[in-house]
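Sharing a model that was predicted from the sequence below.
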Amino acid sequence: MTPSNVEALFTGADGTYRFARWGRPIVPVVFGVGDETLPVVKGAVEAVVATAGHRMAETDPELGANLMFFFFRDWAELPQVPNLERMIPDLGPLCARLDAAGANQYRLFRFDAAGAIRAAFVFLRMDAHLSALPADALALAQAAQVALLWSDRAFATSSPLARAGDKVVLRPEIAAVIRAAYDPVMPAHASDPSHALRLAARTGL
């Protein structure tokens, strides 16, 4: 991973560099799937957290759960979820915009006072495309995409995953960036592109 490669992963369409990692143990919860799918999603989160060298916990003292996955068929379903509007203001208009755009996924982050990720919401509208994906691949891709605050263009043209035999795994260069991002000497939040230089230097360590 060259510095320019790394910088592109955290530079949005507006040209702004914005990086953040989780600042607290991750506590996932999953809505809208059967019991057989729950271990797949949580296992994917555990795999990415292990790659990062980060931590998981049974509960978040402030939020209970801080990483929420929602699987559904129509954006109109989300505003009907009890209490979700309290956590995500303007949920109705947001869902209307996503529906109009034909979106099948959306991720929303919350940050603490230091700029680190404190919570994330993953919304997956199970259209024909997402429904055709193997559950393990879909779960691992989504877990990877909430491990850090990637740019809106980071995975627009390429998946964070690769195939190793009959298994799906993180692409080696993406796994390397995640590991480097959670190096204790690195900041939990950065907005200066020079941060990409430090991150790239650690992907080879």
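Happy to help now that I have it.

Every contact and neighbour count from this point should use C-alpha atoms.
Noted.

for stretch 88-101, which positions count as buried?
By neighbour count with 16 or more other C-alpha atoms under 10 Å, stretch 88-101 contains the buried residues 91, 92, 95.

Could you tell me which of those residues belong to helices?
Taking DSSP state H as the definition of helices, these contribute 91, 92, 95.

ok, structure two:
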Amino acid sequence: MTAQLRDLTPEQIEALFTRNDGAYAFARWGRPVAPIVFGVQDETLKTLKGALEAVMTLAGHQMAETDPELGSNLMFFFFRDWDELLEVPDLDRLIPGLQPLVARLKAADASQYRAFRFDDQGGIKAGFVFLRMKGAMAQIPAETLALTQAVQVALLWGEAAFAEASPLAVLPETGATILRPEIAGVIAAAYDRMMPVAADDKSHALRLFARLQAPAEQPQN
């Protein structure tokens, strides 16, 4: 695992949090995560919450039953057609410009969309995940889908962070799907208590890189 962690260069870490316009934008959750899931059966609900718990435990971050301000601060919506979102009561209050957004997502034949809200320090205070369960998306095993989504809401990643490589890997020995060690390392480093909840300077990537190297520099017994 150590060798894989060291494979990430500062430039690669920087790319994980670089927006399409070239700006560096990092944020982590600034409060306990209180999820709610719409549109799935109980078994899928358990799988998704289990994946979230696993990623948040890795990060050293808490989960909660409710958020004192918002009730639930991480909402997952599973559906078959984007137009279904227009029928969800009060969703347009949570997602301003919902109607034109749905139109854009339909035109792009998008399968997923994420939106975040931030607190005064720039940390994530709410997240909204929309998953259109049609075509290839509907064929993804529940465990794989759940872990992928849990990773993608743990931090504010750049739009292209996982465009070329999934955050997950398959163990050849067992066929089990796991979080790639280098991505797990980035998440853990990002939630280090000495790290900021938000950053817009590329030097933040160097600080993450330094924390990824620290375990490897310790002498072996």
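Arrived safely, thanks for sending. Here the structure is a predicted model, which means the values were calculated and not measured.

picking up where we left off before, out of the buried residues of stretch 88-101 of the first structure, the closest to residue 19 of the first structure would be?
residue 91 (24.7 Å; C-alpha to C-alpha).

what residue of the second structure matches up with the closest one?
Under the alignment (TM-score structural alignment), residue 91 of the first structure maps onto residue 98 of the second structure.

ok, now which ones touch the closest residue to its match other than its chain neighbours?
The spatial neighbour of residue 98 of the second structure that comes closest, neighbours along the chain excluded (C-alpha to C-alpha, 6 or more residues apart in numbering), is residue 92 at 5.4 Å. Residue 92 of the second structure is in contact with 86, 98, 99, counting by C-alpha atoms under 8 Å, 6 or more residues apart in numbering.

Return the mean post-superposition distance for the helix or strand harbouring residue 92 of the second structure against the first structure.
Applying DSSP states H and E as the criterion places residue 92 of the second structure in helix 91-94. Taking mean C-alpha distance after the TM-score superposition for the first structure, the mean distance separating helix 91-94 of the second structure from the aligned residues in the first structure is 1.0 Å.

gap between that helix and the chain center?
21 Å (C-alpha atoms, centre = their mean, to the nearest Å).

just checking, what's the longest strand in the first structure?
In the first structure, assigned by DSSP state E, the strand with the most residues is strand 117-125.

With the second structure overlaid, how far apart is the next helix or strand after that one on average?
Using DSSP H and E, the helix or strand that follows strand 117-125 of the first structure towards the C-terminus is helix 128-132. Helix 128-132 of the first structure, aligned to the second structure and superposed, deviates on average by 0.8 Å (mean C-alpha distance after the TM-score superposition for the first structure).

Could you give the residue range in the second structure aligned to helix 128-132 of the first structure?
The aligned range for helix 128-132 of the first structure is 135-139, by TM-score structural alignment.
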